[in-house]
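S.K.: Any chance you could fold what I've pasted below:
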Amino acid sequence: MLSAFTDFIWGFPMIILFVVAGIFLTIRLGFLPFRYFPHIVKMTLGQIGKKTTGSAGGISPFAAFTSALSATAGATNIVGVPVAIAFGGPGALFWMWVVAFIGLSTIFAELVLGITYREKNKEGKWVGGPFYYLSKGLRWDKLGWFYAFGLMLEVVPSVMVQSNSVSVQLENEYNISLLAVGVLLAIVTAFIVFGGIDRIGKISSRLLPIFVLTYVGLTLTIICINIERLPGVLSLIISDAFTPTSAVGVFAGATVVQTMRWGLARGLYTSEAGMGTSSIAYASADTDQPVRQSFWGMIAVIIDTLVICSLTGLTVLITDVWKEVGVKKAASMVSYAMKTTLPDWLSSLSISVFLVFFVLATVGVIIFYGESQAELLFGRKMRYFMRFVYLAAIVVGAIGGLKFVWELLDLLLFFIVVPNIIGIVCLSGVVKKAKDEYIKEFVK
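M.R.: Alright, predicted model coming up:
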């Protein structure tokens, strides 16, 4: 029943909602991501290392960016892409690209709103996100409450997905107990989350760039070694995006709707464009310029989906492991792909280390998202109660079934994406005004 329902809602209903909303925002913002791309890069990547000033009570803009990127550059990049290909075929990667391009304007809008309507908590730190702009901006208190409650629950299967990804990899490669992996992950995560967003920001800003660049280097190596097959793989991705994928090897085939469903859902989860969750992290930034800080959100989508996820998908497809590795072992496809070129021990160790770090960075941020919603709705005691629920979910997820956990995640994603998209579309005038004022003042 769960499978049937998630397949339905992530078919045409969510495809239409997300694509229409994304196109609407892209047009209303005057094709901002494309017309001003050089300026966006200059004000983000071009400013790395420079000291910034802003209002007190927040973390640095770059730390906010890496914290939010940590939530997206996680297991979805290494595991979620192969899972999408395993269930939707090669064409799923194309629909992930579509989500990314449309999502550039979507994530910009929700970040601007998150910073615009943020406020300081009792500790003097900035807090914001969809709850605030739905309640204060749109003045729909019930919709804000519904979103916050949905996100509080969605974090449970989200951390389960992350821990399951690591435990399956370590069991396959090193025969380590699933339960042991879950317990160890929960202990390390507890150390991270009890330090709050400040500790999360410091850890991610130092380590995330190193791991991302290393992973990009390894996948590029595999692709370059098999470069003669790249044109055929790109052709396969495009053709399978619009035609049913034939069964081949252990792959059972997929309809066009299945391909779109898995590509859309995984693309949305990995970029977070439309979910609203990134605005919670960015709202904590020490900045007084919402538009400039929101440019980092676009860069995050480009790095996460158009770079890292694309390299993962191409690595899996160019080595043909998607035809040879069964659905039950989809989480280990990248490891199998690397073994076709690199020594087995190096491939196993590399993917295991990447997964462990990415997952730890990710669960730290998404637990922060969930517990902050719990505190908003039910007070500080509920924050700590949910923190322990999330830590327990890490252990349970480590021994859970892959497809069931992903589908439970998709179900709860639906309940937070819908109110968030309604909110950012209705408040798009606020975003347009902020963007127009910024362009007039800062863009020559």
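
S.K.: switch to C-alpha atoms for all contacts and neighbour counts from now on
M.R.: Noted.

S.K.: tally of neighbours for Pro38?
M.R.: Pro38 is flanked by 10 other residues according to other Cα atoms under 10 Å.

S.K.: Can you spell out which helices and strands pack onto the host helix or strand of it?
M.R.: Using DSSP states H and E, Pro38 sits in helix 37-43. The contact analysis (3 or more Cα pairs under 8 Å, 6 or more residues apart in numbering; DSSP states H and E) places helix 37-43 against helix 290-301.

S.K.: Any idea how far the helix it packs on is from the middle of the chain?
M.R.: 15 Å (Cα atoms, centre = their mean, to the nearest Å).

S.K.: Give me the contact list for that helix.
M.R.: Contacts to helix 290-301, defined as Cα atoms under 8 Å, 6 or more residues apart in numbering, come from residues 33, 40-41, 43-44, 61, 65, 68-69, 100, 103-105, 107-108, 111-112, 115-116, 271, 273, 278, 282, 287, 434-435, 438.

S.K.: cutoff 6 Å now
M.R.: 40, 44, 69, 104, 108, 111-112, 115, 271 (Cα atoms under 6 Å, 6 or more residues apart in numbering).

S.K.: Select only the buried ones of these in PyMOL?
M.R.: Selecting only the buried entries of these in PyMOL, with 16 or more other Cα atoms under 10 Å as the criterion:
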select buried, resi 40+44+69+104+108+111+112+115+271
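
S.K.: Find the pair from the contacts of helix 290-301 with maximum spatial separation.
M.R.: Ile115 and Ser271 (18.8 Å; Cα to Cα).

S.K.: about what we covered before: same question for the helix holding Pro38: list its buried residues.
M.R.: So helix 37-43, judged by 16+ other Cα under 10 Å, has buried residues Ile40.

S.K.: Show the subsequent helix or strand relative to it.
M.R.: Per DSSP H and E, the first helix or strand lying C-terminal to helix 37-43 is helix 61-72.

S.K.: Return the distance of the following helix or strand past that next one from the chain's centre.
M.R.: Later in the chain than helix 61-72, the nearest helix or strand by DSSP H and E is helix 75. Helix 75 sits 9 Å away from the centroid of its parent chain (Cα atoms, centre = their mean).

S.K.: run this one through as well so I can compare:
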Amino acid sequence: MLQTIERINSAVNGFVWGIPAMVCIIGVGLYLSFRTRFIQFRKFGYTFKVTLGKLFHKKGASDGAVTPFQAVCTALASTVGTGNIAGVAGAIALGGPGAVFWMWCSALLGMCTKFSEVTLAVHFREKNEKGDWVGGPMYYIKNGLGPRFKWLACIYAILGVLTVFGTGNATQVNTITTAIDTAVLSYVSASDGFIQTMNLIIGIVIAVLVAMILLGGIKRIGQVTERLVPFMALFYIILAMGVISLNIRHVPAVLASIFEGAFTPSAVTGGAVGTFFLSMKNGVSRGIFSNEAGLGTGSIAHAAADTSVAVDQGYFGIFEVFMDTILICTMTALVILCSGVPIGFGAAAGAELTISGFTSTYGSWVSIFTAVALCCFALSTIIGWGLYGTRCIEFLFGSKVNKPFMVVYSAVAILGATVDLGLLWGVADTFNGLMSIPNLIALFLLGGTMVKLVRTHTV
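M.R.: You can find the predicted model right below:
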């Protein structure tokens, strides 16, 4: 039975992340870029003016909303996660150094895609029974495309609910326990029984912590992510910059391997990765898995922002993808490639490859700090996706189901900490890709609306 499910999932995953998906994701990104006259480049300076400038604005948000900066931190909480550490490592191992180049390309187009998602989410949002702003793909499909497309909005919401338990919770908790177990075992010898008990305790602690944050509502989520995200991003960047600085002499050769490997991967990987498409596929898919541009999930958090100008909030989408992929994912790639750790090209790899890049440079003591970074990244993802799942199930059944859903979602953390997930990682990846289909259809059909919103916006 398990083998049958694995075969079915493998076939579906191959299609979802295959050539058709690559064409659709890149195609919609190009389409929106042309229609907005490549706003991600034209307004790049203005993007940082309206986003980083919010760091110094302490004005509170109105009832049922969060500040624009809290909104972007909540969105970044889900995007800046294990994909930045494990996802990049997997892309390099399976697609060669050239996968980083295609990750950059997908991010440059993804900046416009996410700009459009966020802008539409704020423009077509509505207030729920509690007075909170709610929005996202299901709302801009329903309110932007009209009632006859509500079925498409429902499909997105259903896929969103199914995805959050795997992508947003269980796999993230599994990453936390793996990181802590690795750090503990590098210093002391522990029995399997001790590790299992420790993992159970970790799962319970995470479940309680997540429940307390989510049940506190959108304002508490915003307050927590506002503090957690800048800390963990800065902490990781400092660690990564240290590795790059200590191996600075390798940077020119690494950059050369990235550009050469993008088009002739076999020349860089010794034939282990032999096709151009394999390099591109891994770079694009892992990039999207990290920054979520095209999935539409991040726009759910942005829809709660206390702002009256949709396009202004849209610039936070550009900033978000830049920070996540162009900055943090690139740092991870350079940590792996500059440190000189052996890479088993053609074979699956995860966070352990990134951790090796740090430990080979700093020594084994840094495993504690990388474990802390992984825990922060994974916890922030759990919180962000908890909000996404809540909004998706609320769209389907109303806000009365919010609290029961949050309790169940939090409890899944215990399962993720104590059970061998195996197949769930692959299924989560498949559902992640399936979510992009209704969202990309909506973005394409709402291209004209985006043009009008951009043209009427004055800077």
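
S.K.: mind giving me a markdown table with the contacts of helix 290-301 of structure 1 and columns for distance to Phe146 of structure 1?
M.R.: Shown next, in a markdown table, are these (distance: Cα to Cα, whole Å):
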| residue | distance to Phe146 of structure 1 |
| --- | --- |
| Ile40 | 33 |
| Thr44 | 33 |
| Leu69 | 25 |
| Leu104 | 25 |
| Phe108 | 22 |
| Leu111 | 19 |
| Val112 | 21 |
| Ile115 | 20 |
| Ser271 | 22 |
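
S.K.: coming back round to it: which residue range of structure 2 does the helix holding Pro38 of structure 1 align onto?
M.R.: Helix 37-43 of structure 1 corresponds to residues 44-50 in structure 2, going by TM-score structural alignment.

S.K.: what's the answer for stretch 309-318 of structure 1, then?
M.R.: Aligning stretch 309-318 of structure 1 against structure 2 (TM-score structural alignment) gives residues 329-338.

S.K.: May I see the buried residues of the matching stretch?
M.R.: 329-338.

S.K.: Run a quick neighbour tally on the corresponding residue of structure 1 for Tyr315 of structure 2.
M.R.: Under the alignment defined by TM-score structural alignment, Tyr315 of structure 2 is paired with Phe295 of structure 1. A count of nearby residues for Phe295 of structure 1, using other Cα under 10 Å, gives 26.

S.K.: the strands in structure 2, which residues?
M.R.: Under the criterion DSSP state E, structure 2 contains strands at 126-127, 133-134.

S.K.: In structure 1, which residue range corresponds to the last one?
M.R.: Correspondence between strand 133-134 of structure 2 and structure 1 is established over residues 126-127, with TM-score structural alignment as the criterion.

S.K.: quick one on the thing from earlier: can you tell me how far the match of Tyr315 of structure 2 is from Leu143 of structure 1?
M.R.: Plainly put, Phe295 of structure 1 is 27 Å away from Leu143 of structure 1 if you go by Cα to Cα, to the nearest Å.

S.K.: Which parts of the stretch 101-250 of structure 1 are helices?
M.R.: 130-132, 141-174, 178-193, 196-225, 230-242 (DSSP state H, counting those that start in this stretch).

S.K.: Packed most tightly, which of those helices would that be?
M.R.: Compared across these, helix 130-132 shows the largest average neighbour count, a mean of 29 (mean count of other Cα atoms under 10 Å).

S.K.: quick one: that helix to structure 2 mean distance?
M.R.: Taking mean Cα distance after the TM-score superposition for structure 1, the mean distance separating helix 130-132 of structure 1 from the aligned residues in structure 2 is 0.8 Å.

S.K.: That helix: how far from the chain's middle?
M.R.: Distance, stretch centre to chain centre, for helix 130-132 of structure 1: 19 Å (Cα atoms, centre = their mean).

S.K.: now for it, which elements pack on it?
M.R.: Counting contacts by 3 or more Cα pairs under 6 Å, 6 or more residues apart in numbering; DSSP states H and E, helix 130-132 of structure 1 packs against no other helix or strand.

S.K.: again, 10 Å this time
M.R.: For helix 130-132 of structure 1, the packing partners by 3 or more Cα pairs under 10 Å, 6 or more residues apart in numbering; DSSP states H and E come out as helix 91-116, helix 141-174, helix 278-282, helix 344-378, helix 402-426.

S.K.: Which among those is found nearest to Met1 of structure 1?
M.R.: Closest among these, using Cα to Cα: helix 402-426, at 10.6 Å.

S.K.: and that closest one, how far from structure 2 on average?
M.R.: Looks like 1.9 Å for helix 402-426 of structure 1 (mean Cα distance after the TM-score superposition for structure 1).

S.K.: could you check the angle helix 141-174 makes with that helix?
M.R.: Going by axes from the mean of the first three to the mean of the last three Cα atoms, to 10 degrees, helix 402-426 of structure 1 is angled at 150 degrees with respect to helix 141-174.

S.K.: distance between helix 402-426 of structure 1 and the chain's centre?
M.R.: Centre to centre, stretch against its chain (Cα atoms, centre = their mean), the figure for helix 402-426 of structure 1 is 12 Å.

S.K.: just stretch 345-360 of structure 2 next, same as before
M.R.: So, by Cα atoms, centre = their mean, the centroid of stretch 345-360 of structure 2 is 19 Å from its chain's centroid.

S.K.: how about it: buried residues?
M.R.: For stretch 345-360 of structure 2, a neighbour-count test (16+ other Cα under 10 Å) marks 345-346, 349-351, 353-359 as buried.

S.K.: what would the residues you listed look like in a markdown table with distance to Ile237 of structure 2?
M.R.: Formatted as a markdown table, the buried residues of stretch 345-360 of structure 2 follow (distance: Cα to Cα, whole Å):
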| residue | distance to Ile237 of structure 2 |
| --- | --- |
| Phe345 | 26 |
| Gly346 | 28 |
| Ala349 | 22 |
| Gly350 | 19 |
| Ala351 | 16 |
| Leu353 | 17 |
| Thr354 | 13 |
| Ile355 | 14 |
| Ser356 | 16 |
| Gly357 | 14 |
| Phe358 | 12 |
| Thr359 | 16 |
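
S.K.: which one among the residues you listed gets closest to Asn282 of structure 2?
M.R.: Gly346 (11.2 Å).

S.K.: quick one: that closest one and Pro97 touch, right?
M.R.: No: between Gly346 of structure 2 and Pro97 there is no contact under Cα atoms under 10 Å: 11.6 Å.

S.K.: Great, nothing more from me.
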